[in-house]
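Participant: Below is the sequence, then the predicted model.
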Amino acid sequence: MAGSRSTEWNGNHSSVTMFVLIGLSDEKELQLILFPIFLGFYLVTFIWNMGLILLIKMDSHLHTPMYFFLSFLSFIDICYSSCISPRMISDFLKIVKTISFNACVTQYFVAAWMGFTECCLLSAMAYDWYVAIGSPLQYSVIMAPGLCGKMVAGAYLGGFLCSLSQTVSCFHLYYCGPNIIQHFFCDFPQIVSLSCSNPFISQITVLLVSIFIGFGSLLIILLSYCFIAASILKISAGKGIAKAFNTCASHLTVVTLYYGTAFSVYLHPKSSDSIKQDKVLSVFYVIIIPMLNPLIYSLRNKEVKAALKRLIKRARGLPHLE
């Protein structure tokens, strides 16, 4: 495929300056069908998450640690979806889906940053649930605004540093061709497989980062839920137990979806037959989950529904009871 390779000559060697994304499908008719579907997914993701952020910002009843973390989770989902979906959607209308080397680096860096930050933030939210259920009387003292701000800043900083280390380790490798990425976005397994140099250091870096952030944050979440379960078992009233379970059900659902699909994408053995499977799982991981998160946190949440009703009444100029 002579027309699919873009290279820059450097002495006796060449380096790739352009990658070609295979995309979800190479069937033109199917791509035209997928275009409005995924455009709708992206618009819904952006509107729902931005709407939840604004609702939390505008309603004083939602100015609590739980919704403080939730607003940043929605912001992460917007950034995560925005660094991948727009290009993927526009690629449905292209015959050759090219992406420059620098654009590929940027997309991978932002996606990894948001992904790692979400892991850290989900663990912070799990700790918040533990304090709320295990120590309700000391909750406001323990989860002070200063601590919440530091936890969010730590999540973003940790995600940034881990993403930076992975991006540098991946893209410092020598790429001389081929340049065809078997995916619809720039992701580590597909990129590093194109390298002409030894990827051992990069793979070790990714492994260490994955253990530190991925499994580390999951361990914090599991420990938090163990303590939550122990605290719930001490509650004698049936209604109290039901309320406690219902309180953390949304977060547990999001954690299960996020880590379940992430492990399915990155931990199963790679083969030629797994390419389509990787694409399907990645669609769910990077597109569907960011769209579902605000819905999961809102559907059974009485406080969010009440805040929405108050906002609608204020918009209509109707009196409402505090």
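Facilitator: Noted; the coordinates are in hand. Residues are numbered from 1 along each chain as shown.
Participant: Going by C-alpha atoms from here, please, whenever you check contacts or count neighbours.
Facilitator: Will do.
Participant: Near Ala103, how many other residues are there?
Facilitator: When neighbours are defined as other C-alpha atoms under 10 Å, Ala103 has 13 of them.
Participant: now for the strand or helix carrying it, which elements pack on it?
Facilitator: In the assignment (DSSP states H and E), Ala103 maps to helix 101-134. Judged by 3 or more C-alpha pairs under 8 Å, 6 or more residues apart in numbering; DSSP states H and E, the packing partners of helix 101-134 are strand 13-21, helix 65-82, helix 139-142, helix 145-171, helix 216-233, helix 238-266.
Participant: again, 10 Å this time
Facilitator: Packing partners of helix 101-134 (3 or more C-alpha pairs under 10 Å, 6 or more residues apart in numbering; DSSP states H and E): strand 13-21, helix 65-82, strand 98-100, helix 139-142, helix 145-171, helix 188-192, helix 216-233, helix 238-266.
Participant: so how far is the shortest one off the chain centroid?
Facilitator: Meaning strand 98-100. 23 Å (C-alpha atoms, centre = their mean, to the nearest Å).
Participant: just the longest one next, same as before
Facilitator: The chain centroid and the centroid of helix 238-266 are separated by 16 Å under C-alpha atoms, centre = their mean.
Participant: separation between His52 and Val265?
Facilitator: Wrong residue type there; residue 52 is Leu, not His. Counting by C-alpha to C-alpha, to the nearest Å, the gap from Leu52 to Val265 is 28 Å.
Participant: cool, and Lys302?
Facilitator: From Lys302 over to Val265 the distance is 34 Å, taken as C-alpha to C-alpha.
Participant: quick one: which of these two has more around it?
Facilitator: Remark: of Lys302 and Val265, Val265 carries more neighbours, 19 against 10, as counted by other C-alpha under 10 Å.
Participant: Use this one as the comparison:
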Amino acid sequence: MKKNMNKTTRSNFITYGIVIVLFAVVQILSSTGNLSRLLTGLLVPLCVYTIAAISLNLVVGFSGELSLGHAGFMCVGAYSSALFSHLAADALPPVPRFILAILIGAAVAGVFGILIGIPVLRLRGDYLAIVTLAFGEIIKNLINILYVGADKNGIHAATTSSGLELAAGGKKIMKGALGISGTATLYKEIKPYFFLIGVLLVLLTLFIVQNLVHSRSGRAVMSTRDNRIAAESVGINVTKYKLLAFTVSAALAGVAGVLYAHNISMLKVSVFDYNMSILILVYVVLGGIGNLRGSMIAAIILYALPELLRGFANYRMLIYAIVLIVMMLFNWAPAARTWRSRIAEKIRGGKTKKEAA
């Protein structure tokens, strides 16, 4: 047991080490002037999609359920936190305001995860995927018609622009399809540190997910994935543990949404569509279902690749498609998996010989 714990701890620290090394490399490149403006602009979004991919892997990889509504939870976290930031702009300094915005975004997304998860997680397979997809679209369309403003009399909401009546000096914050503007300018003092904040949030997400997976609750979650009937037969409450994984995943997706919302000048609900959910799912599948390191690396490579290949014009998406196919074959083709297992055994064998010597 102790050996197992040490192995798990070592694996966790290797994952943290990969993130820290990547951050150090980026900082060195930035300080020496070798980081282009394009790459600099991609750094925070890379953190956003890495957090989203790791959190979705908790549901898809460890819980064994297919969710297509992850963008909906990101949307809820993004809008709730951005709304809070505007309302508290004059009351709190940037740092505590941003910390509270992260907590509010995570909490609101987590509450939605519970509300959606209670009825939805009784479904399985394609039915669950369809319902979570519907949730994402419903959330998007509801926010698309919501107008929120604040004045001396308090906060007001309406479903039409003309229906939102504000007193003199009032401020319209949410503007329906036009979204929320100016959130990033509220944090201009700390915006240069958003990449550092993003890396810290990635590490926090990894810490939460890895500790949950290796806990007693995490083993119960994985048992429901491996054999639902056997798990129920030994007294495991399947719905409870699936709801736990779903709620934690939704809350972490909300954190990704907070970081996304505060990094851009114009937050629009149209971004959080079906395509975003599928994109995050692609990162999870190509990185390896149940493989947190793989999800992290796939998100970084596959998000940055189309932008880095812009110089190739018409061949950009062709190269991107080839990379997707190669990654899929490398992770899932039987021959490739056998080859990887053989290499891993050789490495382990070499280590064992060294330890014996």
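Facilitator: Cool, the structure landed. Computed from a prediction, not measured in an experiment: that's the story for all the values here.
Participant: Quick check: TM-score for this pair?
Facilitator: Overlay of the two chains. TM-score (TM-score structural alignment, normalised by the length of structure 1): 0.30; 158 aligned residues with a C-alpha RMSD of 6.3 Å.
Participant: ok, now which ones touch the most centrally placed residue in structure 2?
Facilitator: Centrality entry for structure 2: nearest residue to the mean C-alpha point is Ala52, 1.2 Å, by C-alpha atoms, centre = their mean. For Ala52 of structure 2, the contact set (C-alpha atoms under 10 Å, 6 or more residues apart in numbering) comprises 46, 70-71, 73-74, 202, 205, 249-250, 252-257, 277, 280-281, 283-284, 295-296, 299.
Participant: all helices for the stretch 51-200 of structure 2, in order.
Facilitator: 70-87, 94-120, 125-144, 194-213 (DSSP state H, counting those that start in this stretch).
Participant: same for the second one, what does it pack against?
Facilitator: Helix 94-120 of structure 2 is packed against helix 70-87, helix 125-144, helix 238-263, with contacts defined by 3+ C-alpha pairs under 10 Å, 6+ apart.
Participant: Tell me how far it lies from the chain's centre.
Facilitator: Centre-to-centre, helix 94-120 of structure 2 and its host chain are 13 Å apart (C-alpha atoms, centre = their mean).
Participant: so it versus helix 238-263, what angle?
Facilitator: Angle, helix 94-120 of structure 2 to helix 238-263, by axes from the mean of the first three to the mean of the last three C-alpha atoms, to 10 degrees: 150 degrees.
Participant: can you give me the angle helix 94-120 of structure 2 makes with helix 70-87?
Facilitator: 140 degrees.
Participant: Number of residues surrounding Ile347 of structure 2?
Facilitator: With other C-alpha under 10 Å as criterion, Ile347 of structure 2 counts 11.
Participant: In contact with it, which residues?
Facilitator: Residues counted as contacts of Ile347 of structure 2 (C-alpha under 10 Å, 6+ apart) are Ser341.
Participant: If you count neighbours, what's buried in the helix holding Ala103 of structure 1?
Facilitator: 101, 104-105, 107-134 (16 or more other C-alpha atoms under 10 Å).
Participant: now do stretch 17-24 of structure 2
Facilitator: Here stretch 17-24 of structure 2 shows 19, 23 as buried, counting by 16+ other C-alpha under 10 Å.
Participant: do stretch 205-218 of structure 2 as well
Facilitator: Buried residues in stretch 205-218 of structure 2 (16+ other C-alpha under 10 Å): 205-207, 209-213, 217-218.
Participant: would Thr7 of structure 1 count as being in a helix?
Facilitator: No. Going by DSSP: H, G, I helix; E, B strand; the rest coil, the assignment for Thr7 of structure 1 is strand, not a helix.
Participant: list the contacts for the nearest residue to Leu329 of structure 2 once chain neighbours are set aside?
Facilitator: For Leu329 of structure 2, ignoring the flanking residues on the chain, the nearest one in space by C-alpha to C-alpha, 6 or more residues apart in numbering is Ala336 at 7.0 Å. For Ala336 of structure 2, the contact set (C-alpha under 10 Å, 6+ apart) comprises 329-330, 342.
Participant: Please flag which of those residues sit within helices.
Facilitator: 329-330, 342 (DSSP state H).
Participant: Pull out the buried members of the residues you listed.
Facilitator: Phe330.
Participant: what helix or strand does the residue nearest to Leu329 of structure 2 sit in?
Facilitator: Per DSSP H and E, Ala336 of structure 2 falls inside helix 334-356.
Participant: Flag every buried residue along that helix.
Facilitator: Per 16+ other C-alpha under 10 Å, helix 334-356 of structure 2 contains no buried residues.
Participant: Distance from it to the middle of the chain?
Facilitator: 32 Å.
Participant: For the top helix by length along structure 2, which residues meet the burial criterion?
Facilitator: Secondary structure of structure 2 read by DSSP H shows that its longest helix is helix 2-31. The neighbour-count check on helix 2-31 of structure 2 (16+ other C-alpha under 10 Å) flags 12, 15-16, 19, 23, 26-27 as buried.
Participant: Including distance to Leu83 of structure 2, could these go into a markdown table?
Facilitator: Rendered in a markdown table, the data for those read as follows (distance: C-alpha to C-alpha, whole Å):
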| residue | distance to Leu83 of structure 2 |
| --- | --- |
| Asn12 | 35 |
| Thr15 | 34 |
| Tyr16 | 32 |
| Val19 | 31 |
| Phe23 | 30 |
| Val26 | 32 |
| Gln27 | 32 |
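Participant: This completes my enquiry, with thanks.
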